[in-house]
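**Q** only geometry, no sequence info:
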């Protein structure tokens, strides 16, 4: 029942940018950049508590993931080796503007953004970023891109459903140990076996905040215009399992998880021209 509810909510989480359904195909970018947090750096996807950008769903070059970069270089060689990754483990929406400035300096004409998991995954529920603040930070970053690289394309990946992580991992003793020892996402993962109403409601509120962030990102994308796309909730609604997360922390996507992220986002993003 909860999985079905998650799928329904995921479907309405993100509003498509204007004209997305019938937009013309886009020329392949010459420079792309990934912005966001540890998910986009491939953290824990190939080593013990290290980033593995080669396995990033966005800019990675590993054949095990089939990232946006890997797929786009198959269409055009002009993108080859022009895959910038400015995502930083631990980043929140407060760091997005600084990352965007680096993308502008790099003249990126295609930017992927996945940010917000750590705005919700905080030490306490009260520490979560307000939705209005999150939206304001996204608007500021997009304004920076518009002013610096007019015509740049933007893709927003939806934030994963963090409550699903609790659902699939709460029965696993190792997962619970890592969540507790690492103080991981305590706003949601604290007291993982508790069925008390207070804990049930806390988890629901954290999930609702993620839903609100995804809606705010969609609205910011729509305001940016037809050169912006979202995945329309494809990542949020994906029914991932523990097979998709690192066994070193039971939180970050492993190689299989990064591969799913790449597939779900690419298939729900821009249509690209094939010059061949």
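**A** Arrived safely. Every value quoted in this text rests on a predicted model; they were computed, and no experiment measured them.
**Q** going forward, measure contacts between C-alpha atoms and count neighbours the same way
**A** OK.
**Q** contacts for stretch 164-180, please.
**A** Contacts to stretch 164-180, defined as CA atoms under 8 Å, 6 or more residues apart in numbering, come from residues 184-186, 188-190, 192-193, 239-242, 248-251.
**Q** kindly apply the preceding question to stretch 235-244 instead.
**A** Outside of stretch 235-244, the residues within contact range by CA under 8 Å, 6+ apart are 3, 6-11, 157-161, 164-165, 168-169, 250, 253-258, 261, 264-265.
**Q** can you give me the end-to-end span of it?
**A** Using CA to CA, to the nearest Å, the span of stretch 235-244 from its first residue to its last is 13 Å.
**Q** and here is the other one:
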């Protein structure tokens, strides 16, 4: 499923998951009538494995981590995180163990899983792969086979060592789309061109040459491969729910992207991810 054409294949799924999501970008989500999802009916401990997106990096007014607005474990009512939704639905706040790592990839998540496993979670959220695709060069991207093997090892370990946990895994956002919506913004281009982050996609951001387009398309293709691997690995694991590609298909708007680096989700973007994740959890089954 390639980026530009893949959205059409899952448009109906995304429409169902994101009903009312556009409106939520302007107001706090209403959590008053939530019911505990069957796949996570009682969650005393919520484990989080991921990267900077699960840490709210650059979502607040200053550069750096802002975990209170994390889509997964945050406490800010403007986001309505998975942790807050679980608390609203059940009346009991879960213990949140956020073992996400800024800049972390799938291999590092496997090494950080101990912290989550020790908490004996009933739900583990996973959003990984952006740093496996983003690299200084195309050659330094994680090979698709290695990403899939790492994810399979991670889920296998969670199944064995956290046997009560449902795994909720989200697709990787369409990173190429983020470049598309920022490429005409001089501030975004300046930020990207002056940063070493994700330079295989965002480097020379205003270069419209065929070579630059091919480079960006190669990153997009690797993200597609990773997202296909997520579906396969989740299907093979026990107690695993994926989002049907909904995060990848979501067309983040300019206001849903950080004004600090024009790459990470803003508070509104974190809210959009939380909406998608909760919809997937509600629609999933053990």
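**A** Received, thanks. Bear in mind that the values here come from a model prediction, so they are computed numbers and not experimental data.
**Q** circling back to that earlier point, pull out the buried members of the contacts of stretch 164-180 of structure 1.
**A** Neighbour-count burial (16 or more other CA atoms under 10 Å) applied to the contacts of stretch 164-180 of structure 1 gives 184-186, 188-190, 192, 239-240, 242, 248-251.
**Q** among those residues, name the ones in helices.
**A** Members of those lying in helices (criterion: DSSP state H): 186, 188, 189.
**Q** out of these, which is nearest to residue 217 of structure 1?
**A** residue 188 (21.3 Å; CA to CA).
**Q** excluding its backbone neighbours, what's nearest the closest one?
**A** If you skip the residues right next to it in sequence, residue 188 of structure 1 has residue 203 as its closest partner in space, 5.2 Å away by CA to CA, 6 or more residues apart in numbering.
**Q** same check on residue 196 of structure 2?
**A** Once flanking residues are discounted, residue 196 of structure 2 sits nearest to residue 136: 7.0 Å by CA to CA, 6+ apart.
**Q** same check on residue 231 of structure 1?
**A** Closest residue in space to residue 231 of structure 1, ignoring its immediate chain neighbours: residue 268 at 4.9 Å, by CA to CA, 6+ apart.
**Q** report the contact partners of the one you found.
**A** 230, 231, 232, 234.
**Q** out of these, which is most surrounded?
**A** Ranked by neighbour count under the definition other CA atoms under 10 Å, the contacts of residue 268 of structure 1 are headed by residue 230 with 28 neighbours.
**Q** and whatever residue of structure 2 lines up with it, what does it touch?
**A** Alignment note (TM-score structural alignment): residue 230 of structure 1 maps to residue 242 of structure 2. Taking CA under 8 Å, 6+ apart, we find residue 242 of structure 2 in contact with 168, 169, 170, 171, 230, 231, 234, 280.
**Q** separation between the third one and residue 273 of structure 2?
**A** According to CA to CA, residue 170 of structure 2 and residue 273 of structure 2 sit 9 Å apart.
**Q** correct me, but residue 134 of structure 2 touches residue 202?
**A** No - counting by CA atoms under 8 Å, residue 134 of structure 2 sits too far from residue 202 to count as a contact (9.0 Å).
**Q** residue 230 of structure 2 pairs with which position in structure 1?
**A** By TM-score structural alignment, residue 230 of structure 2 lines up with residue 217 in structure 1.
**Q** ok, the counterpart of residue 77 of structure 1 in structure 2 to residue 41 of structure 2 distance?
**A** For residue 77 of structure 1, the aligned position in structure 2 is residue 91, judged by TM-score structural alignment. Look at residue 91 of structure 2 and residue 41 of structure 2: by CA to CA, they are 11 Å apart.
**Q** looking at the two, which one has more neighbours?
**A** Applying other CA under 10 Å to residue 91 of structure 2 and residue 41 shows that residue 41 carries more neighbours, namely 14 against 11.
**Q** quick one on the thing from earlier: how many residues are close by the residue nearest to residue 188 of structure 1?
**A** The burial count for residue 203 of structure 1: 21, using other CA under 10 Å.
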